[in-house]
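**Student:** Any chance you could fold what I've pasted below:
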Amino acid sequence: MSSMQPDPWATLARLYGLQNQPARTLVLLAFIGVSFTLLPLSAAAGDGDNDSTLSALTGSLATDNLSTAALELSGAVIGSIVIENGNVFNTDIAAENKVLYRTANAIHKRTRQQVIEQQLLFHSGEPYSGRLLEESERILRSDPYLQEARIQPVRNSDGEVDVVVTTRDAWTLRPSVAFGRSGGENSGGIGFDELNLFGTGIRVGLKYRSDVDRDSLSFQFLDNNLGSSWTQLQATHANNSDGFRRGLRVEQPFHALDSRRAYGLTLRQNERIDSLYDRGLTQRQYQGRSTEFDLYTGWSKGVADGWARRYLVGVAGDEHQFAGIADEPGQSPLVPDNRRFVYPYVGIEFVQDKFEKARNLEQINRTEDRNLGTTFSARVGFASEGFGSDRDALLVRTAIGRGFGNTSSRSLMLEAGVDGRWESAGLRNLTANFSARYFRRHSEGSLFYASLSGRIGQNVDLDNLIPLGGDTGLRGYPLRYQMGKSRALLTIEQRYFTDWYPFRLFHVGAAVFADIGRSWGNNPVAGANPGLLRDVGFGLRLGSTRAAQGRVVHIDLAYPLDGDNSISNVQFLVGTKRSF
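**Tutor:** Purely as a prediction, here's the structure:
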């Protein structure tokens, strides 16, 4: 920022005698916290469009409001299963009975009934289970080609419970001319992506993308229910300006809490040029090539006392090779060390069944499924020169998550993990990751959100240095403004969810935010670390209820409060993300 412009924070500091950096930061946090708490809470919730249109699909099928416990206690069994799948727009309501919406429905190929039916965890003649109905709902809602899903029991007089499965399709054909901007850099692309080919649930895509790193032409194929099974097949291929990317995955995961078996094979190859950054500028580059594979099988006894416990064995390989690139005459290349690991491993997973449904947390007017229970996973492998590794090493990966509170008022989501290896020379590439996300609902249209995340690294591989900047949460700064072995980021937002629904295509939200973060640790190409960085800003959020995957468009203005004079006074960011 220009030194000729007045610094409002310096003015406040002089007025209140807070010239030192820690005191100024504390005042900033206190000001934001008090302001967000006292902000007006008059924003309205969404108009419940998905609820009303789904209800319209059920027609005369009405539940008798018997509780799950009563149905299970009575020994009821499932009778008929009725599937009602609505098109993208509900032309039964006047607001959507328009030429444009009718045309879109006519073009769209609706999801086939058997695609929905094969994902249900219950069948006619089986004992009624409310848990299986709820989990089937979650599975259907996770499909990118569905806007919403609801499963309701309907009591009849023969001791059976008929079930109606109600879904609504999303618009899945996405011919795209994309543009994005973050951290002062533009990105764009053109292509198409069909997430529900001829209503089969199969995804195919062909895209060209250009960004600050590379130009890429990529193809993707994905079938999550190969041959009406739970087996997934995914293939990707990309020709890039600096190399290539290939991948193949065949897997039957633990698709449900009560799943008993899983297996999978994943193959990946990647060649590209990576960079080391300082203050958003490339300082060194190197060519990297990686080859990875993972073959595993797993088993479980299913759900017991609200927990699913799973066990895995497998063998994995991970090889990385690097070559230096001298950008300037006489400049010595800086290259990560080559490494190759081939190892058998064992693993465990624990998942607690404590799911809740929510709206207006991370999405706008869409049902969100969140697990407030505990999840834990651990994997340990031993790489040996006898297996083809270039050294002996013990490789460890763990992760744990836990939710607290409830989605209707306030909740806290905690996650942590450790990843690293033990070699003859000691710990290498050891990273500890953590994340805490806090949600406090003032009303259906107003939410306070705070997030603290970070990574602590020790003896981190040079190619695993972590960036911090406009593309990684510090919105007021250029891309990769800082880079180091560790980082921490605090984000505070006041979120608003309005009832504005332009053209019945997307819901509008807004946010006022502040980010505070820094990275640290040895970056061999960095100058003096600028220390703690802060920004404030505001923006619009456009959440599509019609398009697949429920992406949210972000349009933000962010103002940096620290950094050097090379940084623009304001950063304009446009992008599409998975959440608010």
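**Student:** CA only for contacts and neighbour counts going forward, please
**Tutor:** Will do.
**Student:** what helix or strand is the nearest residue to S451 once chain neighbours are set aside on?
**Tutor:** Excluding the flanking residues, the one nearest S451 by Cα to Cα, 6 or more residues apart in numbering is R437, at 4.4 Å. Here R437, judged by DSSP states H and E, is contained in strand 426-443.
**Student:** Repeat that for F382.
**Tutor:** For F382, the enclosing helix or strand under DSSP H and E is strand 374-383.
**Student:** run this one through as well so I can compare:
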Amino acid sequence: MTCGGRRGQLAAALTIGLCTIGSALRPLSLAAQQTRVEQVRPPVSSQGRLPVTGCSGQPKSDIVVISQPPFTDRLPRDLDWVRRAVRATHANTRDDVVRQFLFLKVGEPCNQIKRAESERILRAQPYLVDARIRVYDDENGGVRLEVETRDDFSLMVEPMLRGSSPQFRGLRLGESNLAGFAKQAVVEWRNGMAYNDVLGVQFTDFQFLGQRDELRLEARREPFGQRLNLEAVRPFYTDLQRFAWVASVGGRREPHQFLRGDIETNAVNVRRAFSNVGGLARVGPVGRLRLIGASITREEERVDSLPFLLTPLGVRPDTLGEAALLFRRQNVLRANLLLGVRAIRFVRVQGFDALTGTQDIRVGAQAGVSLGQSIVVGPAVDRDRFLSTNVYLGWGGEKWFAGAQGITEARYDLTRRQWDNVIGSGRAAWYFRPAVRQTTVLQAEWATGRRMRAPFQLSLADREGGLLGHRQSREPGARRLVLRGEQRLVVPTRLNVADVGLAGFVEAGRLWTESSVPYTVDTPWRGVVGVSLLAAVPPRSRRLWRVDFAVPVSKDPRARFEVRLTGIDRSRTFWRDTRDVERSRERTAPTSLFNWP
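**Tutor:** Reported below is the predicted structural model:
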């Protein structure tokens, strides 16, 4: 229609009227269409549209969660099938899961400490690559918070391969973020050869009953026994929370094997049951606080005195005529006092324990103590006292960081009036990152057992605490010290499928003997040098995949060139006990409370 054409006075008046009405209705129509679009449009990032402001007491008008899948960056056309395949099998972390970890609520004043702690706790979740909480001006006197998370690759497929026949020994299959609900489920099978096949299931709920609690379940049939563990815990995530608690029950029956040098390995059967319930409360200000609590623990352990042989063809009696291995039977109920002090701040760093991923390191000091007194009730007849300590120190920043942690426990026998079962382990490390793509790591790891009355033995063959290239080592010890050095280099790539890198490393270790640990010897220093291929999938993932090529340089006759594939996320905790140490510890020390993150 043309407004202003000459068609007579009546036609002109009618035309002008219609044009006027149309002009008046057009803005209303556009506004209505825009409203309908905004109602169905999903939340989008404000970055680039609104100015970023500080979080300093403004009222929060809205909190938007933006959950990103793996491989958010653009991939080359030839590799775009990777993005499609991953997203077809992946479920994004749900918004309500992310919101449960927030200490922020709409309408409350924006608090910088709560914002930073919420972001850090999200970043520490194993199914997330990274998390950011950004603050934007809502142009109405308040702020709008955007919580952006990016998921890690959640499907777990880990074949177990060996160089000898049969090469395919087992498979570990699972999902680390089941349907986006922050639940991990894993099943495992491994060929038991002459014994039972290993069948295992693990389940972890990182938001048990919709809270910031964790439920952990492990059931496993071993080649010669079984294991069952159930634990519910509210870890001490942050100084902002008031309480932490733990409840656990479990047991196992399995052989404890002993290396004997060139003589065939023997074993004794161990039966163990435990239970634990306790909690902590915070006393003091955020950043410099004290923890106090209590727990009730139950420990029962029985060890057979007659050793036997676990041969490739099955179980055989040990006919070497050696004396029986004598271990103390334990049956104790304890009341424990839990104490802790904490003066910690967190620094966000990149490329320390991960290849390029981010993590939050603890700077400051933290100490936890457990003091236990036995209670003679019913079958619990042992009379003892128990002491456990967990000490952490850390200092540094984004360019370099030095830290140390040690965990020690001991039992005082009131009948014999002496300390026994003294177990200690720990780690000291120095990280140096002079450039974005370079990282140097120097570390020392130690473990010791003294006056042992329970099965215990260390070796350089242990997969976690020993040396590469020494898987066939037969030398046992009671104390172990391993020194490691590594130089990592990130290799630039534009594929956006993975971060890749190279590393050169050296390792050295030795063992010492102790009369209470069977068959142990003093060894000279053993060494190994090698190179590694490194990868993080997807980019910036904190799980570091590595293929190590290790060449022994010591005179151990059983040391061999080794190629080892591993994929581990070490960014959540500074130190975790190796399995050969952890299996001999008592379950009374509340490491679940003192060791997070």
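**Student:** rewinding a little: just how off-centre is the strand holding F382 of structure 1 within its chain?
**Tutor:** Relative to its parent chain, strand 374-383 of structure 1 has a centroid offset of 21 Å by Cα atoms, centre = their mean, to the nearest Å.
**Student:** now swap in stretch 221-229 of structure 2 and tell me
**Tutor:** Centroid separation for stretch 221-229 of structure 2 versus its chain: 23 Å, with Cα atoms, centre = their mean.
**Student:** can you name the residues of structure 1 that that stretch overlays?
**Tutor:** Counting by TM-score structural alignment, stretch 221-229 of structure 2 lines up with residues 239-247 of structure 1.
**Student:** just stretch 427-438 of structure 2 next, same as before
**Tutor:** Per the alignment by TM-score structural alignment, stretch 427-438 of structure 2 matches residues 435-446 in structure 1.
**Student:** Please identify the buried residues of the matching stretch?
**Tutor:** Applying a neighbour-count criterion of 16 or more other Cα atoms under 10 Å, the buried positions in stretch 435-446 of structure 1 are 435-446.
**Student:** Just to confirm, what residue in structure 2 is aligned with R110 of structure 1?
**Tutor:** Matched by TM-score structural alignment, R110 of structure 1 corresponds to N92 in structure 2.
**Student:** which residue sits closest to that match, ignoring its sequence neighbours?
**Tutor:** Nearest residue to N92 of structure 2, sequence neighbours excluded (Cα to Cα, 6+ apart): G180, at 5.2 Å.
**Student:** list the contacts for the one you found?
**Tutor:** 91-94 (Cα atoms under 8 Å, 6 or more residues apart in numbering).
**Student:** biggest strand in structure 1, by residue count?
**Tutor:** For structure 1, the strand with the greatest residue count under DSSP state E is strand 281-304.
**Student:** Name the surrounding residues that touch the strand or helix carrying V441 of structure 2.
**Tutor:** V441 of structure 2 belongs to strand 438-450 when assigned by DSSP H and E. For strand 438-450 of structure 2, contacts defined as Cα under 8 Å, 6+ apart pick out 351-352, 420-433, 456-457, 465, 478-490, 514, 516-517, 581.
**Student:** Report the angle between it and strand 418-435.
**Tutor:** Comparing the axes of strand 438-450 of structure 2 and strand 418-435 via axes from the mean of the first three to the mean of the last three Cα atoms, to 10 degrees yields an angle of 180 degrees.
**Student:** No more questions from me, cheers.
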